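Q: Got a predicted structure here, sequence first:
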Amino acid sequence: MATTTVSPPAPGAAVPGRRRRTPLARREARWAWLFLAPWIVGFLAFQAGPMIASAWLSLTEYDVINPPEYTGLDNYRELMADPQVARSLGNTVYYTALHVPLVMLISLGLALLLKRVGRLQGFFRTVFYLPVMTPAVAVGILFLLLLNTQDGLINRGLALVGIDGPSWTTDPDWVMPGIVLMSLWSLGSTVIIYLAALQNVPRDLYEAASIDGAGAWARFRHVTLPMISGALFFTLVVNTIASLQMFTEVYTMYFGNRQTQTSFNSDAATFYVIHLFQEAFQFLHMGYASAMAWLLFLIIMGITLVQVKLSKRFVYYEGEDQ
């Protein structure tokens, strides 16, 4: 039986079944890489590089002054036994559990109201978003004054209706509610996201539901919520990540003012990132702080993966088979 010998293609010859890139495509690819280069350099220099360095430092004892000394997993073992880490992480999770649902519920309610405003929608949209532009340090100082026990505006308002306002900044039982109240100041971005999602819900669906006899609550439950579930999921993930990294406003209120520090001797406001900051820049335990940072990274990644996994059951995307 005769055999056929297939010789390899000559150098530079076109390979059957493989499309050769045209000169225009190669030129466009070069320009694409050129425009991507600043981002790639920035990512390597300011994100990937520091993350690799932090991973190495988490395995060392480093105080900035002396060279790092390799200690293996000692920092991580110390993390597991440090009561301050557990306390600060508990405060952070508690704040997140209060903050995220409140922001989502209030923002959705405001977005539903904005949808009905009509011509003034643009004005109120701007009003709700302006607080997001306020610097975090300014927000901390502002709410330190608003929540003041003696002459704070919030307690004065409560006094007008006969309510004796709590000690928002000194009573450990009221510190966290005060911080959550402060955090609602910057919910404008979530409101805008929900408003955009609500405006994209087809009116035909509401009309069809009304013809079928659905009331306002049924239309909201069976039409509005499924159609904006993508936006709800996005804000859930983003607000959870932001809450677990809460730092600037709380540090400004409770740890950046000497007068506040002298009157506040509780750990109720010590968030995880604040404790990390203190270990790194106050006590110069850079290796230990790096291990804390990686623990927080793993916690955030784990929570996000769980949210993504659960989203497949609750999030509806148009064009997908349900």
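A: On my side now, so go ahead.

Q: going forward, measure contacts and count neighbours with C-alpha atoms only.
A: Noted.

Q: And Leu102, how far from Ser311?
A: 20 Å (Cα to Cα, to the nearest Å).

Q: Apologies, that question was intended for Met227.
A: Using Cα to Cα, one gets 14 Å for the distance from Met227 to Ser311.

Q: Just the buried positions in stretch 82-89, please.
A: Val85, Arg87, Ser88, Leu89 (16 or more other Cα atoms under 10 Å).

Q: Turn those into JSON lines, columns for secondary structure and distance to Phe43.
A: JSON lines is the format used below for the buried residues of stretch 82-89 (DSSP: H, G, I helix; E, B strand; the rest coil; distance: Cα to Cα, whole Å):
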{"residue": "Val85", "secondary structure": "helix", "distance to Phe43": "30"}
{"residue": "Arg87", "secondary structure": "helix", "distance to Phe43": "33"}
{"residue": "Ser88", "secondary structure": "helix", "distance to Phe43": "30"}
{"residue": "Leu89", "secondary structure": "helix", "distance to Phe43": "29"}
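
Q: would you turn those residues into a markdown table with distance to Phe220?
A: Converted to a markdown table, the buried residues of stretch 82-89 look like this (distance: Cα to Cα, whole Å):
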| residue | distance to Phe220 |
| --- | --- |
| Val85 | 42 |
| Arg87 | 40 |
| Ser88 | 39 |
| Leu89 | 36 |
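
Q: Now name the helix or strand holding the most centrally placed residue in the chain.
A: The centre of the chain sits closest to Ala242, judged by Cα atoms, centre = their mean, with a distance of 2.7 Å. Element membership for Ala242, per DSSP states H and E: helix 229-244.

Q: How far off centre is the helix or strand just after that helix?
A: The first helix or strand that comes after helix 229-244 along the chain, using DSSP H and E, is helix 248-254. Centroid separation between helix 248-254 and its chain, computed with Cα atoms, centre = their mean, to the nearest Å, is 18 Å.

Q: want to compare, so here's the second one:
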Amino acid sequence: MRQIRQSRLTLAQKEDLWALFFISPWLIGFLIFTAGPMIMSFYFSLTRYNIIDAPIWIGFDNYLRAFGRDALFWHSLGVTLYYGSLALPLGLVAGFSLSMLLNQRVPGVSVWRTIYFLPSVIAGVAVAIVWSLIFSPQVGILNPFLERTFGVKGPGWFTDPNWAIPGLVIMSLWGVGGGVIIYLAGLQGIPTTFYDAAKVDGANAMQRFRYVTLPMMTPVIFYTLVLGLIGAFQYFTEVYVISGGSGGPQRATLFYNLYLYQNAFKFNEMGYASALAWVLFLIVLALTLLIFRSSALWVYYEGEVRKR
């Protein structure tokens, strides 16, 4: 009589199968809505494609056009870098400074935390419309305030090529409350024993900030820096609403993402827009890897021992 051996799955194998079963909806969604479009966009970036006609293979001509024959590519990249170089450090400093103030034990601090956080919940089109009215030279309230309070005649802001980007940078501070919450969580996670030990050693408030608070907060600063960098290169909605999608005045607000959008949906050059998207991905990836590589020099983790 032949004995039939039935193969049985081990407990670990069963757990793996159940894990795959439960994450399968996400995997299917990722393949259909993320990985699939990314692969197709890379293929389209190597073609001349206008959505209506069939794609025509042209190799890397779209990339050569961007780097060698398209002046607006470099202009839009420069506008984006200019905005990021102002908005990113200003947002980091403002968020960290506010979190230091809101971390103090004063009456009503929870109310102030709520007040500073609420604006970050409202974003996008509504914020752009409100700020475009505030900065308006005709009906806005900012220029009359500057003239009556400081005797300074306000600029044209979003109608002046020299002041359009600074206006957007000021507007970006509207959402600084989201970073404040992250910084607050980091500040409240610093052990009080560190401050007690520093006081025993005779450290004053500035020294405690320099040698305790700042090093312990570097992981949080690193996190917000990476997110802020990615967000700066993805800046689109506000400038689209304010400029009407044109990137004006005089292309002063022609951000990279806005230029990509124009090529895709205004000029119907989907192949070239796909190439621009992949160039943007590689730029953000390179800068993010650079930040990660530099983190070994300035990011400190509790309990970490470093070689000198």
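A: Arrived safely. Predicted model, so just to flag it, every value in this text is computed and none were measured.

Q: now for the helix holding Ala242 of the first structure, which elements pack on it?
A: The contact analysis (3 or more Cα pairs under 8 Å, 6 or more residues apart in numbering; DSSP states H and E) places helix 229-244 of the first structure against helix 83-115, helix 188-199, helix 286-314.

Q: residues in contact with the alignment partner in the second structure of Trp168 of the first structure?
A: Residue pairing (TM-score structural alignment): Trp168 of the first structure is matched to Trp157 of the second structure. Trp157 of the second structure makes contact with Phe135, Ser136, Pro137, Trp163, Ala164, Pro166, Gly167, according to Cα atoms under 8 Å, 6 or more residues apart in numbering.

Q: Could you work out the most separated pair of those residues?
A: With distances taken as Cα to Cα, the most widely separated pair in the contacts of Trp157 of the second structure is Pro137 and Pro166, at 15.2 Å.

Q: Can you find the partner of Tyr143 of the first structure in the second structure?
A: No, residue 143 of the first structure isn't Tyr; it's Phe. For Phe143 of the first structure, the residue aligned by TM-score structural alignment is Trp131.

Q: Next one: its match from Phe281 of the second structure, what distance?
A: Taken as Cα to Cα, the span from Trp131 of the second structure to Phe281 of the second structure is 30 Å.

Q: More neighbours: which of the two?
A: Under the criterion of other Cα atoms under 10 Å, the comparison of Trp131 of the second structure against Phe281 puts Trp131 first, with 19 against 13.

Q: Now do the contacts for that one.
A: By Cα under 8 Å, 6+ apart, the neighbours of Trp131 of the second structure are Met171.

Q: Quick check: next helix or strand after the helix or strand containing it?
A: Element membership for Trp131 of the second structure (DSSP H and E) is helix 125-134. Using DSSP H and E, the helix or strand that follows helix 125-134 of the second structure in sequence is helix 142-150.

Q: The next helix or strand after that following helix to helix 71-102, inter-axis angle?
A: Counting by DSSP H and E, the next helix or strand C-terminal to helix 142-150 of the second structure is helix 164-172. On the basis of axes from the mean of the first three to the mean of the last three Cα atoms, to 10 degrees, helix 164-172 of the second structure is oriented at 30 degrees to helix 71-102.

Q: what about helix 164-172 of the second structure, how far off from the first structure?
A: Taking mean Cα distance after the TM-score superposition for the first structure, the mean distance separating helix 164-172 of the second structure from the aligned residues in the first structure is 0.5 Å.

Q: Can you point out the buried residues in that helix?
A: Ala164, Ile165, Pro166, Gly167, Leu168, Val169, Met171, Ser172.

Q: with those residues in mind, which one is nearest to Phe30 of the second structure?
A: The shortest gap between Phe30 of the second structure and any of those belongs to Ser172, at 31.1 Å (Cα to Cα).

Q: Please list all residues in contact with the aligned partner of Leu187 of the second structure in the first structure.
A: Using TM-score structural alignment, the equivalent of Leu187 of the second structure in the first structure is Leu198. Neighbour list for Leu198 of the first structure: Ala111, Leu112, Lys115, Thr224, Ile228 [criterion: Cα under 8 Å, 6+ apart].

Q: do that again at 7 Å, thanks
A: Ile228 (Cα atoms under 7 Å, 6 or more residues apart in numbering).

Q: Ok, Gln234 of the second structure next?
A: Contact partners of Gln234 of the second structure, counting by Cα under 7 Å, 6+ apart, are Asn257.

Q: For Thr80 of the second structure, see how far away the aligned residue in the second structure for Pro101 of the first structure is.
A: Using TM-score structural alignment, the equivalent of Pro101 of the first structure in the second structure is Pro89. Using Cα to Cα, Pro89 of the second structure is found at 14 Å from Thr80 of the second structure.

Q: Please look at Ala291 of the first structure and Arg77 and confirm they touch.
A: No - in this structure, Ala291 of the first structure is not within contact of Arg77 by Cα atoms under 7 Å, at 9.8 Å.

Q: So for those two, which sits in the more crowded spot?
A: Using other Cα under 10 Å as the criterion, Ala291 of the first structure and Arg77 rank with Ala291 on top: 26 against 11.

Q: which residue lines up with that one in the second structure?
A: Aligned by TM-score structural alignment, Ala291 of the first structure pairs with Ala275 of the second structure.
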